[in-house]
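Enquirer: I would like to see how this sequence folds:
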Amino acid sequence: MRIRATVAAVTGALALSALAVPAAQADDRRTSDGGYTFSVPTEASKGAKARSAAAAQQQGDTKVLSVVANGGKPLAVGTKSKQKFSIAITATDDSGIADASTIIWIGESLEDDEDVFYFEQNESRASCKVVKANTSTCTLSVTFDPKEMINTDAANWRIGAAVFANDGDYTVNDSAAKARVQRFSKLTVNASPEPVKKGKTLTVTGKLTRANWDTATYKGYTAQPVKLQFKKKGAKSYTTVKTVKTSSTGTLKTTVKASADGYWRYSFAGTSTTPAVSAAGDFVDVK
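Expert: Model (predicted):
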C-alpha cells in the first residue's frame, strides 16, 4: 500500500476524473482566489462520484491539444531536494480558455485509494496565455518530493488535465499525456598520473551512481556500458575511445596510452529509469 502525497482537499480549475463537477455547479465552488475547490472522494462516496464523473468528462467544444511536462524531457529526481517541473496544457474553445488544472500520477486508477500515488499542482490557478484565436497554453507546476518516492516510481507517469472555458464548457482527462520519471544520475572521472609521459599508461577511473529513493542515498549502477571519451586540447568535441562496463558497485576502471594533452571523461547514455550523464572532463598534461 502506498502512502498518498495528498491532502483531503485541493484546489484547481476542475476536479479530475472522479473529482469532476458539472459546469453548472462551478460558481458554487469558487474559492476566494478565483479557483475551484474539490475534495478527494471518501470510500463510501467514491463509487457514485465515479459513475457520475464518467458522464461529466466533457461539456461543449473545449479541446485539449497537447500536454507537455518539463518541455518534453524526462523528470529526473534526486534523493534530498524537492524538484519542481512545469506542465503546459494547450487547449482551445470558441469562447477562449479561462483556466486549467493538472495532476501527475502512477497506478492503475485515480479511483484506487490503496495503489494510486500522485503529486498535485502547486498553483491554485494556471497561468494562461493566448497563443492564437481561442487557443491558450496554460502553465502550472508540480513538485516531486523524493522522500515520498520508491524506486519502482521510475516509470511512465500519467498526466491528468482539466480545462475550463470562458463560456462554462470544460473537458477532463485523467490520462491526457505521459511523462517519464527517472532516478537522477551522477558520474565521476579521474585520469592519472598527471602529468604523464607520452606513450605511458594512463589509468582512468570513475563511478556511476543514481538516486536510490528507497534509502535516500546514491548507489552504484551495476553492469552499465559507459563510454570513455577524449577531447584533444583545442578540439571542440569528444570522441569515444572505448566502452567500459560498471562493476557491481558502479565503479569504472580502464587504461589507455597517453598520446596528447587533452580531456578525459566518461559518458553514460542513460536507460529508461536513469537519465544520461557525462562527467566533467579531467585534463591531463602529456610531457
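Enquirer: Could you use CA atoms for every contact and neighbour count after this?
Expert: Noted.
Enquirer: residue contacts, the spatially closest residue to K80 that is not a sequence neighbour?
Expert: Nearest residue to K80, sequence neighbours excluded (Cα to Cα, 6 or more residues apart in numbering): P146, at 6.3 Å. Shown in contact with P146 (Cα atoms under 8 Å, 6 or more residues apart in numbering): 77-82, 213, 216.
Enquirer: With K198 instead?
Expert: By Cα under 8 Å, 6+ apart, the residues touching K198 are 257-260, 286-287.
Enquirer: mind listing the strands in the stretch 101-250 of the chain by residue range?
Expert: Using DSSP state E, counting those that start in this stretch, the strands of the stretch 101-250 of the chain run over residues 117-120, 127-132, 135-144, 156-165, 170-183, 185-192, 201-212, 217-220, 225-232, 239-245.
Enquirer: What is the longest one packed up against?
Expert: Translated: strand 170-183. Other elements packing on strand 170-183 under the criterion 3 or more Cα pairs under 8 Å, 6 or more residues apart in numbering; DSSP states H and E are strand 58-59, strand 63-69, strand 75-77, strand 156-165, strand 201-212.
Enquirer: Following up with a second sequence; could you model it the same way so I can compare the two?
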Amino acid sequence: MRKRTTTVALLTAFTAAGAALAPAAFADGVQGDTAITKVVVNGGKNVVIGAASVKTFTVSVTATDDQGIKSADITLNGPGYGILTTSSVKCVAANATTSTCSSSFTVDPRVYDVTNDQAGTWYVDAWVDANGDDSNFIWTEKAGSFKLQKASKLTVNASPEPVKKGKTITVTGALTRANWEAGKYSGYVGQPVKLQFKKKGSSTYTTVKTIKTTTGGALKTTVTASVDGNYRYSFAGTSTTPAVNATGDAIDVQ
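Expert: Next comes the predicted model:
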C-alpha cells in the first residue's frame, strides 16, 4: 500500500509542477497475476464540458486476480499538464476474481479545473491492489483514453424567405465553442463546415458545399433557390470539439 501511495503522490506532484517525466520514470509494473481487463470513461462517450457548467462523469476500471481485488487508485492526465484526481474509488466484485472499481470526477471550468489548452485526448492511469499477503498489484499508465472536449454550438439562417425560384439565397451562421477561461462561447475560426440541404418531404440532408469559418466563427455563403426545403450547417468536429449540426432553417421557394 505504501508503494502505491508514494508513486501516485509523486506522479501528481511532478505533473502538477509541469515537470517533464522521463519515459521510464513511472513505468508500468505488475506483481503477481493482477490484470486490468477493461476501462470505461463516461459510459464510452466523450466528456463534453460547457463554458460555465459543471460536468460529472464516471471512470470504471475492471481488474482480475486469482485472490480477488482489494482496492484501486485512478488518476486522469491530459494535455497542458492537465490532471484530475479522486479520493474515493469503490470496488464492486463481479465474482471471486474480478471487480470493477469506479469513481466520479467533477469538472468545473469556472474554478479552472480545466483550461483551454487541456482539451483533447486524456489518459487513465490506474493502480489496482489484489487481496492476499503477497501484495499483488498492477500499475498501468494510459490504461485507457478518452476525449475531453469544449462544447460546441452551430447556428444557421437562410434568407430571404419566401424567395422566388432562381433567385439568390444567403445562408449565414456561426460556429462557437466553450471558452473555459472566459466563461463564454467564442468563435471557432478556420474550421471546415458543410452547408447541407433537405428537400421538403425528405428525411435526408445532402451536402451542397463546404466553407470555412471566419472571424468570430462566422459562416456565409450563397445558393440559388430551386425548391422548398431546409438548410443547415454541419460541423464534423475535432479532437478538442465535438461534432454539431445546426437546427435546419426552412426556406419557401415561390
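Enquirer: hmm, back to that, show me what the residue nearest to K80 of structure 1 aligns to in structure 2.
Expert: P146 of structure 1 maps onto P109 in structure 2, with residues paired by TM-score structural alignment.
Enquirer: now T243 of structure 1
Expert: Under the alignment (TM-score structural alignment), T243 of structure 1 maps onto T210 of structure 2.
Enquirer: The residue nearest to S226 of structure 2 when sequence neighbours are not counted and T222 of structure 2: what is the separation?
Expert: Counting by Cα to Cα, 6+ apart, S226 of structure 2 lies nearest to K165, which is 5.2 Å off, once chain neighbours are set aside. As defined by Cα to Cα, to the nearest Å, K165 of structure 2 lies at a distance of 14 Å from T222 of structure 2.
Enquirer: Same question for T206 of structure 2.
Expert: Going from T206 of structure 2 to T222 of structure 2 by Cα to Cα gives 16 Å.
Enquirer: One more: T12 of structure 2?
Expert: 52 Å.
Enquirer: out of the two, which sits in the busier spot?
Expert: Neighbour totals were compared for T12 of structure 2 and T222, and T12 leads with 18 against 13 (other Cα atoms under 10 Å).
Enquirer: what residues are up against the residue nearest to V40 of structure 2 when sequence neighbours are not counted?
Expert: Closest residue to V40 of structure 2 apart from its sequence neighbours, by Cα to Cα, 6+ apart: S60 at 5.2 Å. Applying Cα under 8 Å, 6+ apart to S60 of structure 2 gives the contacts 38-41, 100-103.
Enquirer: Show me what S60 of structure 2 lines up with in structure 1.
Expert: Counting by TM-score structural alignment, S60 of structure 2 lines up with A88 in structure 1.
Enquirer: Tell me which helix or strand its match sits in.
Expert: For A88 of structure 1, the element it lies in under DSSP states H and E is strand 83-92.
Enquirer: Centre of the chain to that strand, how far?
Expert: Here the centre of strand 83-92 of structure 1 is set off from its chain's centre by 11 Å, with Cα atoms, centre = their mean, to the nearest Å.
Enquirer: what's the counterpart of P242 of structure 2 in structure 1?
Expert: Checking TM-score structural alignment: P242 of structure 2 goes with P275.
Enquirer: ok, that match to A154 of structure 1 distance?
Expert: On the measure of Cα to Cα, P275 of structure 1 and A154 of structure 1 end up 11 Å apart.
Enquirer: got any residues that touch both of these two?
Expert: Going by Cα under 8 Å, 6+ apart, residues that sit against P275 of structure 1 and also against A154 are 182-183.
Enquirer: Can you list the helices and strands that whichever strand or helix holds F14 of structure 2 packs against?
Expert: Using DSSP H and E, F14 of structure 2 sits in helix 2-16. Counting contacts by 3+ Cα pairs under 8 Å, 6+ apart, helix 2-16 of structure 2 is packed against strand 82-85.
Enquirer: which strands and helices sit next to the strand it packs on?
Expert: Counting contacts by 3+ Cα pairs under 8 Å, 6+ apart, strand 82-85 of structure 2 packs against helix 2-16, strand 69-78.
Enquirer: Can you tell me which of those is most buried?
Expert: With neighbours defined as mean count of other Cα atoms under 10 Å, those peak in mean count at strand 69-78, which reaches a mean of 22.
Enquirer: what does Y188 of structure 2 align to in structure 1?
Expert: Aligned partner of Y188 of structure 2 by TM-score structural alignment: Y221.
Enquirer: Burial check on its match, number of neighbours?
Expert: Other residues within reach of Y221 of structure 1, judged by other Cα under 10 Å, total 21.
Enquirer: cool, E161 of structure 2 as well?
Expert: 12.
Enquirer: Counterpart of it over in structure 1?
Expert: With TM-score structural alignment as the criterion, E161 of structure 2 lines up with E194 in structure 1.
Enquirer: gap between V48 of structure 2 and V39 of structure 2?
Expert: The value you get for V48 of structure 2 to V39 of structure 2, if Cα to Cα is used, is 18 Å.
Enquirer: wait, I meant S103 of structure 2
Expert: For S103 of structure 2, the distance to V39 of structure 2 - Cα to Cα - is 12 Å.
Enquirer: Overlap in contacts, those two.
Expert: Counting by Cα under 8 Å, 6+ apart, the common neighbours of S103 of structure 2 and V39 are 59-60.
Enquirer: can you pick the most crowded of the contacts of K198 of structure 1?
Expert: A258 (20 neighbours).
Enquirer: who are the neighbours in contact with S102 of structure 2?
Expert: 58-61, 89-91.
Enquirer: which one among these gets closest to G201 of structure 2?
Expert: For the contacts of S102 of structure 2, the residue nearest G201 of structure 2 by Cα to Cα is T58; the value is 41.5 Å.
Enquirer: how close does that closest one get to Q31 of structure 2?
Expert: Separation of T58 of structure 2 from Q31 of structure 2 (Cα to Cα): 27 Å.
Enquirer: Pull up the distance across stretch 221-238 of structure 2, start to finish.
Expert: 23 Å.
Enquirer: can you pull the buried residues of that stretch?
Expert: Of all the residues in stretch 221-238 of structure 2, those buried under the rule 16 or more other Cα atoms under 10 Å are 225-235.
Enquirer: Helix, strand, or coil at G47 of structure 1?
Expert: helix (DSSP: H, G, I helix; E, B strand; the rest coil).
Enquirer: what's near enough to touch the residue positioned nearest the centre of structure 1?
Expert: Nearest residue to the geometric centre of structure 1 (Cα atoms, centre = their mean): L75, 2.1 Å. Residues in contact with L75 of structure 1 (Cα under 8 Å, 6+ apart) are 85, 179-182.
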